[in-house]
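# Quick one, fold the following:
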Amino acid sequence: MKLKDLGVIGAVIGIVVMMVIPMPTFLLDFLLIINLSIALTILLVAMNTKEPLEFGIFPSLLLLTTLFRLALNVSSTRSILSSGEAGDVIHTFGTFVIGGNAVVGFIVFLILVIIQFIVITKGSERVAEVAARFTLDAMPGKQISIDADLNAGLLTEREAREKRSKIQREADFYGAMDGASKFVKGDAIAGMIIVAINIIAGFVIGVAMRGESATQAMQNYTILSVGDGLVSQIPALLISTATGLVVTRAASDNNLSEDITKQLLAYPKMLFIVGGVIGLMGLFTPIGVLKTWPVAGLIVYGGFLMQRSMKLETIRELEQVEETKQEEVRSPESVISLIQVDPIEFEFGYALIPLADVNQGGDLLDRVIMIRRQFALEMGLVVPVIRIRDNIQLRPNEYVIKIKGNEVARGELLLDHYLAMSPGFDDENIVGIPTKEPAFGLPALWVTDNMREQAEFAGYTVVDPPSVVATHLTEVLRKHASELLGRQETKQLIDSLRENYPALVDEVVPNQLSIGEVQKVLINLLREKVSIRDLVTILEALADYVGYTKDTDILTEYVRQALSRQITNQYKAGGGPLKVITLSPNVEKLLLDNIQGSDQGTYLALDPRVSQQIYQKLAEQVQVVTNQGHPPLLLTSPNTRMHVRKLIERVLPDVAVLSFNELDTTVDVQSGGVVNL
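Below you'll find the model as predicted:
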């Protein structure tokens, strides 16, 4: 065994021996001073710990110090009753501290016991009990949180073990403190009983055995008994205070003194108020300014010093931040941040700042959140975070929408006006600033608030500027959704699906198709504004047909057919028939005859003049259907749908191309025109 182990064992054995063997008074004085030193040391250590587990030995130490104190009480009692003396330390406390007055000494002793027993010990015991209970109740949740962080890769196995061990030690610590606080409580009770025994027994021994007068015996033994009680209870009070500090100490980065100075004195202006109140108290009460104004001045001066110190600290922090930024700019690694491109950016001129400023009533940020939620529900795609910022290079009322750093849309807003869109005929009584609705390019007017109600009565659709921006942003996202889906986003969608459909995902990815190939299929769907939210059906179709072909364009056609009900409902308006434009048999045959094959797949090799004729005839039919209030739909055979879509997507991007196999069997189809050459 090590020397320190033998020392601790010897100290414990010595404490037990003290209760049995009488000790000389000089040794008793020495041990009483050690007891006081140990208590003061424990109190200072408790004040400087940052969290309770740093003083985890405290429950055991509390038991040993209590035992040591009781052993000293037994030895001092033996000395007082046997010889009428208890050494210089007890005599000093009995005469100097309490002025030799037994009554005063007894009252002081009683007050100390009440403070320790009722206030500090009782409170510490309750705090330890509640902390132990809540720590035990919180253990399962903390364990689950650690397991989740470990599975997510946020913690290593070693860090997880350390955190689990810490949770267990916290529970053990508070449980031990709950029991150890009972020792302090019992020690206070024992101190009162020992003092009472010393006084009564000492009086009897002094009068009956030593022949002292009653007054002399009472005076002598009361002073010694109270002195003995004070010598014991003052260290006990210090340790009880340390017990309360340990069990009420929350986890912190600093010790108690630093937390007090930072938190209690964090508001220097409050000290000015306190100093003013104390100063007024000296003016308007009999206390007088001689006693209050020095204190008030000291408090105000302390507040001034702290306020100046806080300003200097703020300046130093700003300078340090600036130096850090300059160092980052000078470092070669800082260039990496410059090449990163935001997926979506919304920039606006300075006149539109109230649109995004919450303090000025702007709700653009809330609308963007709702747009992302709605887009996820409609299209099944998680829109990346949209970067919103002002740009002084733009005109005051102008805004720009960028996708991956490139401008894709632009518009202008008048925040003090409303956008009124014509119902199809213009009303001369509606006066405003002519413009175009940014999302769909419809003719519109910017009208004032006074003209708003009149425009609504005239049949105009009137919207406020934030709604205009929200609609425009939504349409831009829907149009460019395919550009926002990368391999990483595709992997996240597949991983999310794997939690509920592991067999389906494992069959397709990566056994049959790679992440990139699945991404191409999803991009093809998004490019034609087909929602990918039903990812289960999409992967089911891929699993069924990937054995026949791995051409992502052909696989997309199979997926579209599997999503026939969804696609039909997307274009079906109400319960009426679906009005479509079709290709004549001659045009269908012409397209089929010009489909060529290559190593990269099939493509349509059509004469440019013929392509131009198809564009012209189709545009005429689209105009007719649009004038009738129907969305432009082109219905083709399954073999040509993909090629027709690629043929017209640049010239007529708003025309949806469907195949016969993509229509639900329950829907009625009505011809709205035929494209014939």
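# hey, let's count contacts and neighbours off CA atoms from now on
OK.
# for this structure, which helix is longest?
Secondary structure assigned by DSSP state H gives helix 157-208 as the longest helix of the chain.
# Which strands and helices lie in contact with it?
Here helix 157-208 touches helix 58-83, helix 102-114, helix 122-151, helix 214-247, going by 3 or more C-alpha pairs under 8 Å, 6 or more residues apart in numbering; DSSP states H and E.
# closest to Q561 out of these?
The closest approach between Q561 and any of those, judged by C-alpha to C-alpha, belongs to helix 122-151 at 38.7 Å.
# Measure how the closest one sits relative to helix 157-208, angle-wise.
Counting by axes from the mean of the first three to the mean of the last three C-alpha atoms, to 10 degrees, helix 122-151 lies at 170 degrees to helix 157-208.
# Helix 122-151: how far from the chain's middle?
20 Å (C-alpha atoms, centre = their mean, to the nearest Å).
# Which elements pack onto that helix?
With contacts defined as 3+ C-alpha pairs under 8 Å, 6+ apart, helix 122-151 has these neighbours: helix 157-208, helix 214-247.
# Mean neighbour count, those helices: which tops it?
helix 214-247 (a mean of 24; mean count of other C-alpha atoms under 10 Å).
# So which elements touch it?
Using 3+ C-alpha pairs under 8 Å, 6+ apart, helix 214-247 sits against helix 25-48, helix 58-83, helix 87-92, helix 102-114, helix 122-151, helix 157-208.
# structure for this one too, so we can compare:
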Amino acid sequence: MNAITLRSLMSPTALRQLAAPMLIIMILAMMVLPLPAFALDVFFTFNISLSVMVMLVAMYANRPLDFSVFPTVLLLTTLLRLSLNVASTRIVLLEGHGGSDAAGKVIEAFGHFLVGGNTAVGLVVFTILTVINFVVITKGAGRIAEVSARFTLDAMPGKQMAIDADLNAGLIDDKEAKRRRREIAQESDFYGAMDGASKFVRGDAVAGILILLINIAGGLVVGVMQHDMALSQAAEIYTLLTIGDGLVAQIPSLIISVAAGLVVARVGDEGQISGQVVRQVFSNPQVLMLTAAILGVLGLIPGMPNLVFILLASLFGWLAWWRQSNPIDGPADEEAMKTPTQADIAAATEQSQEASWADVSPVDVLGLEVGYRLIPMVDKAQDGELLKRIRGLRKKFAQDVGFLAAPVHIRDNLELKPNAYRIALKGVEIGSGEAYPGQFLAINPGRVTGPLSGRETKDPAFGLPAFWVDASQREQAHALGYTVVDGSTVVATHLNHLILEHAAELLGRQETQALLDHIGRDSPKLIEDLVPKQLPVSTVQRVLQNLLEEGVNIRDMRTIIEVLAEHAARIQDPLELTSRVRQALGRSIIQALFPGDTEVQVMALDPGLERVLMQAVGSGGPEGGAIEPGLADSLLRQTVSLAQRQESMGLPPVLLVPGQLRWLLSRFLRRSVPTLKVIANAEVPENRMIRVGATVGSAA
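Next up, the predicted model:
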């Protein structure tokens, strides 16, 4: 057991998990435990190398989130520098009287060789580095992080809506949407953390100044009072050691501050910083040539350092000539900067002429094409109102009808009129219209009290008379009894009407299988017993399409599946199965037509006409029946007239017929009377009272 435990503790995963806690414990221990001079040299060198490494990682990152751990690294490096300051202060004050190398070779090198052993020069250099770090770099980086965090947080709702719009339009899948949402949240957290982490660097700079002053004062006290040194000697030794200590800590701090500035100052995700600088600063030959000319003129002025100016002017002139001969187009990576050869161009042309399956693009199930003036309504960057309405439309369709329709693919079409739109189903236009952003459509529902001045038109969804009016006439239209809607609502309503009208065509094999899978999660046994053991998916799809074609929703899938499972053993005909399902759904069908417990007021067939139609159906089944042309014309005219009378009375036009005739008459009549509902006697629940208000065929 002990061997297994030891092996698990020594695994790479366990060591990685222990690395961070051990590093923090080690840093904190340096503040308390005394360190020898050699250990200080090692840790100071490690601190310098770590800061350089952090700066290089920041430069080579393609985007800020590639270095998302930077705020944590900033805290750890700051804590490391402060702990080294404490450890070096201890050894300087304890061993400083022994000589300039008492605190290690690194501090001695920074105190002697970098500032020439001159305390005044050392103080000035330290002060300048601190000012550069504290006032310039850290303050600027902190301000950028603060503003970026604020703007990123303000932009989050818009970015989330853009992701939802892409998801609803079918441009991305669920996994890509989750990845983008996670990236937006990480971006907000990153800039918020950077805003707070920049305070570490500022505090580190202030602490460096205070530590310098405290160390100088403490060194003078220790040297004069404890080691009986002369004041000048103590000042020289301890001041140089303190300055060396301060410079050793301040230079890595400055490097880390530069790395922080590089990370938060990034704009765009176009590659590494070095590539962006080369492409954007040194790629324009005109700029380089003008710079060379200015330096050349300055180099000709007497008293100026002519050689230096002429040398740099020549360098920029050569660079301008080289850029003119080798222009940069596209990304700044090395492969993109290479000039293609004739062979490469020929190969690319030959490859582009080869046809492939990638050239075969599938037809969108649902498509919406808009003219260029309607683009703001569907532009995710401008938070188009129509995108939100389409998202709500699909959700309401799924709740009301019972399945999730295909996403609406939206694209602009310059061949359309500027304010026109076109709705297509499987590549075929099923509706079109015009909308005017900034204006409102005032629809006449039939009871307005006065006319309006505006662009006369018709409601594209229902064909009602309407006017396009300005926003200033909106209140007047309301007062006159018009129904007033904006342009995005007009398009969304038209789209919703057409989707409901073509719901059966939207239920494909893939949607049917997805619906069965959804039901199978809650009732797996029910689906397993039916599909594919008793019925294929195609038959189930045909039954559901038959229901949808006549305006019956399929939300009650449990009842539908149970009825199919009950009769599938002896009935395979989709029409006969549809009749059995309609009988089981009779309560909901009648409830949708006659809400509450009111009586069912319907039209019925004359007994004589009913006998004739029953003979026409004969033994060939509902699909094999044929009606004599004269009788069909008379039947159609009477049904249209009676249906219009029913609608004028505020009643739904419903024709009650025997079950054998229902499919034949429904298919025959609904093309001329789309609002007519043909129901079978068996579909009316026993607890509903039936009243026949009109008889079809009494005068036929």
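# one step back: could you give the angle of the longest helix of structure 1 to helix 58-83?
10 degrees.
# what angle separates helix 157-208 of structure 1 from helix 214-247?
Orientation check (the same axes, to 10 degrees): helix 157-208 of structure 1 against helix 214-247 gives 170 degrees.
# quick one, which of the helices and strands packed on helix 122-151 of structure 1 is nearest to T636 of structure 1?
Among these, helix 157-208 comes nearest to T636 of structure 1, with 58.7 Å by C-alpha to C-alpha.
# Residues in contact with stretch 550-568 of structure 2: which ones?
399-403, 519, 526-527, 529-530, 534-535, 544, 547-548, 577, 580-581, 584-585, 589, 677 (C-alpha atoms under 8 Å, 6 or more residues apart in numbering).
# that older thread, which one, of the helices and strands packed on helix 214-247 of structure 1, ends up nearest to T324 of structure 1?
With C-alpha to C-alpha as the criterion, T324 of structure 1 lies closest to helix 157-208 of these, at 30.1 Å.
# Could you check the angle the closest one makes with helix 102-114?
160 degrees.
# Work out the gap between helix 157-208 of structure 1 and the centre of the chain.
The mean C-alpha position of helix 157-208 of structure 1 is separated from the chain mean by 40 Å, C-alpha atoms, centre = their mean.
# Please apply the same query to stretch 309-322 of structure 1.
27 Å.
# ok so, going back, rebuild the helices and strands packed on helix 214-247 of structure 1 as CSV, extending it with distance to K491 of structure 1.
CSV is the format used below for these (distance: least, C-alpha to C-alpha, whole Å):
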stretch, distance to K491 of structure 1
helix 25-48, 50
helix 58-83, 52
helix 87-92, 78
helix 102-114, 68
helix 122-151, 18
helix 157-208, 26
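# Do a quick rundown of the helices in the stretch 401-550 of structure 1.
Ranges of helices within the stretch 401-550 of structure 1 are 449-457, 465-479, 487-498, 502-508, 515-527, 535-545, based on DSSP state H, counting those that start in this stretch.
# Just say which of these is most tucked in.
Taking mean count of other C-alpha under 10 Å, helix 515-527 is the most buried of the helices of the stretch 401-550 of structure 1, at a mean of 20.
# Relative to structure 2, which residues correspond to it?
Aligned by TM-score structural alignment, helix 515-527 of structure 1 falls on residues 537-549 of structure 2.
# can you tell me the mean distance of the matching stretch from structure 1 after alignment?
Compared with structure 1 after the fit, stretch 537-549 of structure 2 shows a mean deviation of 1.6 Å (mean C-alpha distance after the TM-score superposition for structure 1).
# Now which residue in structure 2 aligns to L377 of structure 1?
Counting by TM-score structural alignment, L377 of structure 1 corresponds to Q399 in structure 2.
# helices and strands around the helix or strand encompassing T314 of structure 1, which ones?
In the assignment (DSSP states H and E), T314 of structure 1 maps to helix 289-330. Applying 3+ C-alpha pairs under 8 Å, 6+ apart, we find helix 289-330 of structure 1 packed against helix 268-284.
# Name the residues of the helix it packs on that are buried.
Using 16 or more other C-alpha atoms under 10 Å as the test for burial, helix 268-284 of structure 1 gives P268, L271, F272, G275, G276, I278, G279, L280, M281, G282.
# Now the fourth one. Nearest residue, chain neighbours left out?
Sequence neighbours aside, A296 is the residue nearest to G275 of structure 1 in space, at 4.2 Å (criterion: C-alpha to C-alpha, 6 or more residues apart in numbering).
# and what of the first one?
Closest residue to P268 of structure 1 in three dimensions, ignoring its sequence neighbours and counting by C-alpha to C-alpha, 6+ apart: G303, at 4.6 Å.
# That neighbour corresponds to which position in structure 2?
Taking TM-score structural alignment for the superposition, G303 of structure 1 sits opposite a gap in structure 2.
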